[in-house]
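Colleague: Sequence plus predicted model, see below.
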Amino acid sequence: MISQLDRLFDDYDRGRISRRGLMAALVPLVAATPAKAADTLTVKSVNHVSLNVTDIDKSREFYQGLFGAPVVSKQSNGINIAMGAVSFLGLYKMGPSQPAIHHVCFGLQETVENAGGFLEKHSVKPQIRDRDGVKELYFRDPDNIMIQLQEQSYRG
């Protein structure tokens, strides 16, 4: 679309089309441009994926051996290791269940509080918990898969 606009303005500047012709040509271009949905959350990244593992130390050694991934934070039942500049992989022992992906977290432009309000407006019931002064937002999708939403800078 930018090249079409440049061409139209160039034609106008060179006197090839009138102001009325320029306006007539601009209307369909602008009308055809898809707009961002006004009522959506803005996902900036996949912040992290948390795995339910059988042995945290064995999993840490495996991922650090493959990717040189340093531990960025620890919790009582697991650790988070860096995966790039802003993402991390959570390795947790979450009870007797089988190894699996526990949840996925998306990094947002919005705050947790704003995201929670947005979800409630869309009939989704978020759970916001405070962990050591950090608000964490969770909800379940239609297939009961846990999704977490956090500010993009969240590091566990």
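Modeller: Yep, it's here. Here the structure is a predicted model, which is why all the values come from computation and not from measurement.
Colleague: switch to C-alpha atoms for all contacts and neighbour counts from now on
Modeller: Fine.
Colleague: can you pull out the strands in this structure?
Modeller: Across the chain, reading from the start of the chain, the strands by DSSP state E fall at 43-52, 71-75, 78-83, 87-92, 100-108, 127-131, 134-140, 146-151.
Colleague: and the residue lying closest to Val43 once chain neighbours are set aside, what is it in contact with?
Modeller: Counting by Cα to Cα, 6 or more residues apart in numbering, Val43 lies nearest to Leu108, which is 4.6 Å off, once chain neighbours are set aside. For Leu108, the residues meeting the contact criterion (Cα atoms under 8 Å, 6 or more residues apart in numbering) are 41-45, 149-152.
Colleague: got another, please set it beside the one above:
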Amino acid sequence: MSPDPASLVAEYDDGRLSRRDLIAGLTALGAASAFAGSAAAQEREDDAADAKPLFSGRNVDHIALDVTDVNRSVAFYERHLGLKKIRGNDRSAFLGRENGEFFVALFQSETPGLNHFCFGIDEYDPLEAARKLKAEGREVRQTSGRTYFKDPDGIEVQLAQKRDL
């Protein structure tokens, strides 16, 4: 049989292949393509595992949650975890320790869930962080010196200067 879909279809149209043989050939090509793609992806992951990391995550600086009622969530975290509201309003709140450092951010949303999480890294430079991520083919969003990018599952990751928590 011919090695590409167009040739298989042409052979079918010319009557040289049965419908069953056409389907078998196209299925085999699809499976081979998927196997080759997954093998190449695994090879890229293996290469990436051997490469030096772009950053050295030192701690989880904070997590940001989407919540349906900011005030209700503030009350929950204050009551159950002893967190204090550092700053905020009815649309967002930043919770943390008595010393003013926050580590949980709450944002008003129709759908609750993880908004993002932030890793503290040593010697954080937002421009350098963006350059490194873009060189790796990552889409980068920056705002007010913050650097955001998505993990393979689409979860947003933020980078910040490591702080002592």
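Modeller: Thanks, I have it. Since this is a predicted model, take the numbers as computed values, not measurements.
Colleague: returning to that earlier point: can you flag the buried ones in the contacts of Leu108 of the first structure?
Modeller: 43, 45, 149-152 (16 or more other Cα atoms under 10 Å).
Colleague: Phe139 of the first structure -> the second structure?
Modeller: The criterion is TM-score structural alignment: under it, Phe139 of the first structure has Phe149 as its aligned partner in the second structure.
Colleague: Surely that match touches Glu136?
Modeller: No - under the criterion of Cα atoms under 8 Å, Phe149 of the second structure makes no contact with Glu136, lying 11.4 Å away.
Colleague: Identify the contacts common to these two.
Modeller: Once Cα under 8 Å, 6+ apart is applied, it turns out that Phe149 of the second structure and Glu136 contact no residue in common.
Colleague: and these two? which has more neighbours close in?
Modeller: Set side by side, Phe149 of the second structure and Glu136 give different neighbour counts by other Cα atoms under 10 Å, the larger being at Phe149 (20 against 10).
Colleague: For the more buried one, give me its contacts.
Modeller: Counting by Cα under 8 Å, 6+ apart, Phe149 of the second structure makes contact with 138-141, 156-158.
Colleague: Show the buried residues in these.
Modeller: Buried residues within these, defined by neighbour count using 16+ other Cα under 10 Å: 140, 156-158.
Colleague: what number of residues lie near whichever residue in the second structure pairs up with Ile56 of the first structure?
Modeller: In the superposition onto the second structure, Ile56 of the first structure corresponds to Val70 when matched by TM-score structural alignment. When neighbours are counted by other Cα under 10 Å, Val70 of the second structure registers 22.
Colleague: ok, now Lys36 of the first structure?
Modeller: Neighbour tally, Lys36 of the first structure, other Cα under 10 Å: 7.
Colleague: and what of the one 4 residues further on?
Modeller: Counted with other Cα under 10 Å, the neighbours of Thr40 of the first structure add up to 10.
Colleague: Kindly provide the distance from it to Lys74 of the first structure.
Modeller: Distance from Thr40 of the first structure to Lys74 of the first structure, counting by Cα to Cα, to the nearest Å: 32 Å.
Colleague: what lines up against His122 of the first structure once you look at the second structure?
Modeller: Using TM-score structural alignment, His122 of the first structure pairs with Glu136 in the second structure.
Colleague: State the distance from its match to Ile121 of the second structure.
Modeller: Taking Cα to Cα as the measure, Glu136 of the second structure falls 18 Å from Ile121 of the second structure.
Colleague: Check Ser92 of the second structure too.
Modeller: Using Cα to Cα, one obtains 25 Å as the distance from Ser92 of the second structure to Ile121 of the second structure.
Colleague: who touches Lys150 of the second structure in this structure?
Modeller: When the contact criterion is Cα under 8 Å, 6+ apart, the partners of Lys150 of the second structure are 138-139, 156-157.
Colleague: remind me, longest helix of the second structure?
Modeller: In the second structure, assigned by DSSP state H, the helix with the most residues is helix 19-50.
Colleague: Name the surrounding residues that touch the longest helix belonging to the first structure.
Modeller: Taking DSSP H as the assignment, the helix of the first structure that covers the most residues is helix 19-32. The contact list for helix 19-32 of the first structure, computed with Cα under 8 Å, 6+ apart, reads 1, 5, 8-9, 12.
Colleague: what span of the second structure lines up against that helix?
Modeller: Counting by TM-score structural alignment, helix 19-32 of the first structure falls onto no part of the second structure.
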